[in-house]
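Trainee: the following block contains a protein sequence and its predicted model.
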Amino acid sequence: MMKKGIYISALYNSKTGGGIVSDTIKQVLQTHAEINLHVLEFPMFKNQWKKLFYMLTGRLLGSTPAIEKSIIRQIEKNHPDFIFINTSSLGLLEKKIRRNFPGIRVVSLFHNVEFVYTKDAWKTSRKINKLLTLLVTWYNEKLAVRYSSVIITLNKRDSDELALLYGRCADGILPICLQDRFDPSQLKIDQSDRPKKALFVGSNFYANYYGIKWFVEHVAPYVKNVKIIIVGNGFERNKKELEIYDNIEVVGTVESLDEFYYNADFVISPIFEGSGMKTKTAEALMFGKTIFGTKEAFEGYSFDYGKVGCLCNNAEDFICAIDNYNLTKFRFNDYSRNMYLRNYSFNKLHEILTDYIVNH
């Protein structure tokens, strides 16, 4: 039986991890044979004063009273069986939905435990506006936990943190899954005597910035015959700061990451803080890359670290893993690719969402 649903989300930048995951989930729901989906998306605030004003009313991302009223009207008009809310930062809206439509099933996806994520960001700046964001985030997330019919997190750690913070764990786990972009015809055959190519991918926000800055200072000077390439939205702003050794190249914002993955021998992921799961780990698996990453980079993933690459939690681990890496003919790790296909692919996401939405 066909189920009618409404998907509610802010419009995320499609080049960020959150944007990639959001687009993939929306695509699965839109193309599902047993779901008739109505999409309601709204832009995030760009004006900082407008953002601050609505934050003082308890709202985040881009939500306003006018947007909330419009969403309520669409629910009245469409009579959905379920509502899928693509964040835990719209708790105030969830409260209004459940009070107006107590019988509708509201499924909320927590990309992170946003309070933990925002708290870590606040630690790096200690600015008053960040503290306000932290308080409003806690308020909305608490409401989301209270009013959601079903809570989905990306991993068990986030579920446990929700239980500690708000007294309720997740009802289900939905690991990051991505639409497949891998093209085997693009694999490069190269066994020449050349430097190893290490790729770092990530947008320029606090966890990525401090992670790669640490790597540049504590690992880059000590690895042999390695070219380190840094790609991601906004990193061009830190080009002079990070290119302090000859073996580092900061590319920054690009239209497509695919070519960089094909050309890389391995991916480095020196991430020490955060919540949720790291999209770039799933992306690296998709392209069949060997990954040298921290415990945080691998959080929520289930695979053999030694077969994917190496678990590296300090500088010595990274240096040893990189120095001992042997160049391969196709720059390709079969085990990584198979882990993506088995656990983190579009088909896997379809299977899990069918279970949570269609079969209930």
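Mentor: Received, thanks.

Trainee: make it CA atoms for all contacts and neighbour counts henceforth
Mentor: OK.

Trainee: please enumerate the strands of the stretch 151-300 of the chain.
Mentor: 172-173, 196-201, 226-231, 248-252, 266-269, 290-293 (DSSP state E, counting those that start in this stretch).

Trainee: list the contacts of the third one.
Mentor: Outside strand 226-231, the residues within contact range by Cα atoms under 8 Å, 6 or more residues apart in numbering are 195-203, 220, 247-254, 257.

Trainee: and what of the last one?
Mentor: Under the contact criterion Cα under 8 Å, 6+ apart, strand 290-293 has outside partners 265-271, 281, 284, 308-313, 318, 321, 332-333, 336.

Trainee: show me which helix runs longest in the protein.
Mentor: helix 128-147 (DSSP state H).

Trainee: mind giving me the packing neighbours of that helix?
Mentor: For helix 128-147, the packing partners by 3 or more Cα pairs under 8 Å, 6 or more residues apart in numbering; DSSP states H and E come out as helix 48-55, helix 91-100, helix 114-125.

Trainee: go again with 10 Å.
Mentor: Counting contacts by 3 or more Cα pairs under 10 Å, 6 or more residues apart in numbering; DSSP states H and E, helix 128-147 packs against helix 48-55, helix 91-100, strand 105-110, helix 114-125, strand 150-153, helix 156-166.

Trainee: make JSON lines from the ones you listed and add distance to residue 188 to it.
Mentor: Converted to JSON lines, these look like this (distance: least, Cα to Cα, whole Å):
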{"stretch": "helix 48-55", "distance to residue 188": "45"}
{"stretch": "helix 91-100", "distance to residue 188": "47"}
{"stretch": "strand 105-110", "distance to residue 188": "38"}
{"stretch": "helix 114-125", "distance to residue 188": "38"}
{"stretch": "strand 150-153", "distance to residue 188": "37"}
{"stretch": "helix 156-166", "distance to residue 188": "37"}
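
Trainee: any chance of those in a markdown table, plus distance to residue 207 and mean neighbour count?
Mentor: Formatted as a markdown table, those follow (distance: least, Cα to Cα, whole Å; neighbours: other Cα atoms under 10 Å):
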| stretch | distance to residue 207 | mean neighbour count |
| --- | --- | --- |
| helix 48-55 | 22 | 14 |
| helix 91-100 | 25 | 19 |
| strand 105-110 | 19 | 24 |
| helix 114-125 | 8 | 18 |
| strand 150-153 | 20 | 23 |
| helix 156-166 | 17 | 18 |
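
Trainee: got another one to weigh against that:
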Amino acid sequence: MSKVARSSGSRALVVCQEPPWPTSHGARVDIWNRYDGLVREGWSVGLICWRDGAQTQADADAGFNGVFEQVWVLDKPKTPAARLARLARLSYLPSLAAALYPPQDKMVALVAQVRAFAPDLLVADSVHMADFTRRLARTLDIPVVVRSHNVEHDYMAIQYRLAGSWRSRLSIAAARLHLKTFEIQALKTADHVLEISKDALPFWKNLGVERIDWVPTFVPSLERVQLEPLPWAERRYDAVYLGNLWSPNNVAAVRWIVDEVMPHVRKVTPEYVMLIAGSNPSPEFQTYLAEAENVEWIANPEDAAAIRAQGRVLVNPILEGSGLNTKSVEMLFFDSPLVMTPFAADGMDADSQACFHLTAEPERFAALMTDLAKAQFVVDQARTEARARFGQGGAGRLSTILRDVVADKQHMFQ
């Protein structure tokens, strides 16, 4: 087996299941911030991803300029031969992992191009990319790092239970096939695992995943922006929720705050207005939001920061899920009190959790929403320190871990 040419130890190639541009929802924002932060720590980063919609290579090159040194946007193969190959992979892979493989001729060309890029390690940015990334890493004889966003098989079980349509349940059922076994094996065989949730570390270690670190979501872009807070009286909404409006657990969270919490809010403050904003609500959910009392809503907002800046209180009513909630991290960078369920703070360290007002009791949640909307919020030391942890400092820690992985692998070659 020939080895890829070694660089200075600061070149990473990332494999994602979708392009992180445009940053139109939380997962893409998460990816973009992670590797933008890594580049600012001195790394050169390349990207392999699969085309999303009509996005072209030119679109990708323009959108990724300044972060990714080189980008490969692959098409999801749809030929009869590719479909048969995917069916064969479904005998041992979950559907998302089985779908994202280029045909053999394109794979050969891709390997040659990646070899010229000369990465020091490969990063599978989700567990679903682990099999493809591991095979590519073996060809190049370089280490592979897997990013674990949560205990994925538990998360998908929750999404399956909450799914509202048979079509959604069928899609999630296919994604769950072989997932638990696949996920455990992917993490155990990786050279290193980057786990998003602090709470998940003991779970994985008990299953024999030894080379693992807590690397939570970080958002250095928000840290750099330093938005000027709007005066309290000029903020348009008493409360703001921002998150995707299509995943089953987010839809359930919004229904809970509208149906269970807002009636208590109206009793105390009849004129209270909450904004619900997010991506891709179904027609049925749009109708539900339009009929909700004391609620305004915006689908697919272009500027998430501007939306959050208009809220006196920011809320995250998520009731189920796993991992670390990206919304909760982003909310730390706005000068508003933060009211959330305890589930929304899962996966964080205790010092960061102290920045949130936590309750899953509807009447108490409503009381916090109304009381905290009355007076201007002042950023305290706990919020300042949390911002440092989830800003560029998080990228610095990731950089140190990846450099150690490369150094350990190179030491084995000596």
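Mentor: Looks like it came in fine. The model shown is predicted, which means the values in this text are computed figures rather than measured ones.

Trainee: picking up where we left off before, and the contacts of strand 226-231 of the first structure, which of them are buried?
Mentor: Buried members of those, scored by 16 or more other Cα atoms under 10 Å, are 196-203, 220, 247-250, 252-253.

Trainee: between those residues, which is closest to residue 276 of the first structure?
Mentor: Minimum distance to residue 276 of the first structure across those is 14.9 Å, recorded for residue 202 (Cα to Cα).

Trainee: list the contacts of the closest residue in space to the closest one that isn't next to it in sequence.
Mentor: Closest residue to residue 202 of the first structure in three dimensions, ignoring its sequence neighbours and counting by Cα to Cα, 6 or more residues apart in numbering: residue 232, at 4.8 Å. With contact taken as Cα atoms under 10 Å, 6 or more residues apart in numbering, residue 232 of the first structure is in contact with 15-16, 200-205, 208, 250-257.

Trainee: quick one: which of those sit in helices?
Mentor: Reading helices off the contacts of residue 232 of the first structure with DSSP H, I get residue 208.

Trainee: gap between the counterpart of residue 159 of the second structure in the first structure and residue 225 of the first structure?
Mentor: Matched by TM-score structural alignment, residue 159 of the second structure corresponds to residue 121 in the first structure. Noted for residue 121 of the first structure: a distance of 34 Å to residue 225 of the first structure, by Cα to Cα, to the nearest Å.

Trainee: do the same with residue 244 of the first structure
Mentor: 16 Å.

Trainee: correct me if wrong: residue 158 of the second structure contacts residue 173.
Mentor: No: Residue 158 of the second structure lies out of contact with residue 173 (Cα atoms under 10 Å); the separation is 11.2 Å.

Trainee: determine the longest helix present in the second structure.
Mentor: Identified as the longest helix of the second structure according to DSSP H is helix 392-413.

Trainee: might one say that residue 62 of the first structure is in contact with residue 55?
Mentor: Yes: assessed by Cα under 10 Å, residue 62 of the first structure is found in contact with residue 55 at 9.4 Å.

Trainee: what do we get in the first structure for residue 10 of the second structure?
Mentor: Per TM-score structural alignment, residue 10 of the second structure is aligned with residue 3.

Trainee: got it, and residue 29 of the second structure?
Mentor: Under TM-score structural alignment, residue 29 of the second structure pairs with residue 20 in the first structure.

Trainee: and after the helix or strand containing its match, which helix or strand comes next?
Mentor: Secondary-structure assignment from DSSP states H and E places residue 20 of the first structure in helix 17-31. Moving toward the C-terminus from helix 17-31 of the first structure, the next helix or strand (DSSP H and E) is strand 35-43.

Trainee: now the angle between helix 17-31 and that next one, please.
Mentor: Angle of strand 35-43 of the first structure versus helix 17-31, following axes from the mean of the first three to the mean of the last three Cα atoms, to 10 degrees, is 150 degrees.

Trainee: which residues are contacting strand 35-43 of the first structure?
Mentor: 1-13, 26, 28-31, 61-64, 67, 70-71, 74-75, 78, 80-86, 354, 357-358.

Trainee: ok, now with 8 Å
Mentor: By Cα under 8 Å, 6+ apart, strand 35-43 of the first structure touches 2-12, 29-30, 62-63, 67, 71, 358.

Trainee: swap in stretch 354-364 of the second structure?
Mentor: 257, 260-261, 264, 317, 319, 332, 337-342, 345, 365, 368, 382-383.

Trainee: hang on, the earlier thing: could you dump the strands of the stretch 151-300 of the first structure into a markdown table with distance to residue 101 of the first structure added?
Mentor: Converted to a markdown table, these look like this (distance: least, Cα to Cα, whole Å):
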| stretch | distance to residue 101 of the first structure |
| --- | --- |
| strand 172-173 | 23 |
| strand 196-201 | 42 |
| strand 226-231 | 45 |
| strand 248-252 | 45 |
| strand 266-269 | 44 |
| strand 290-293 | 45 |
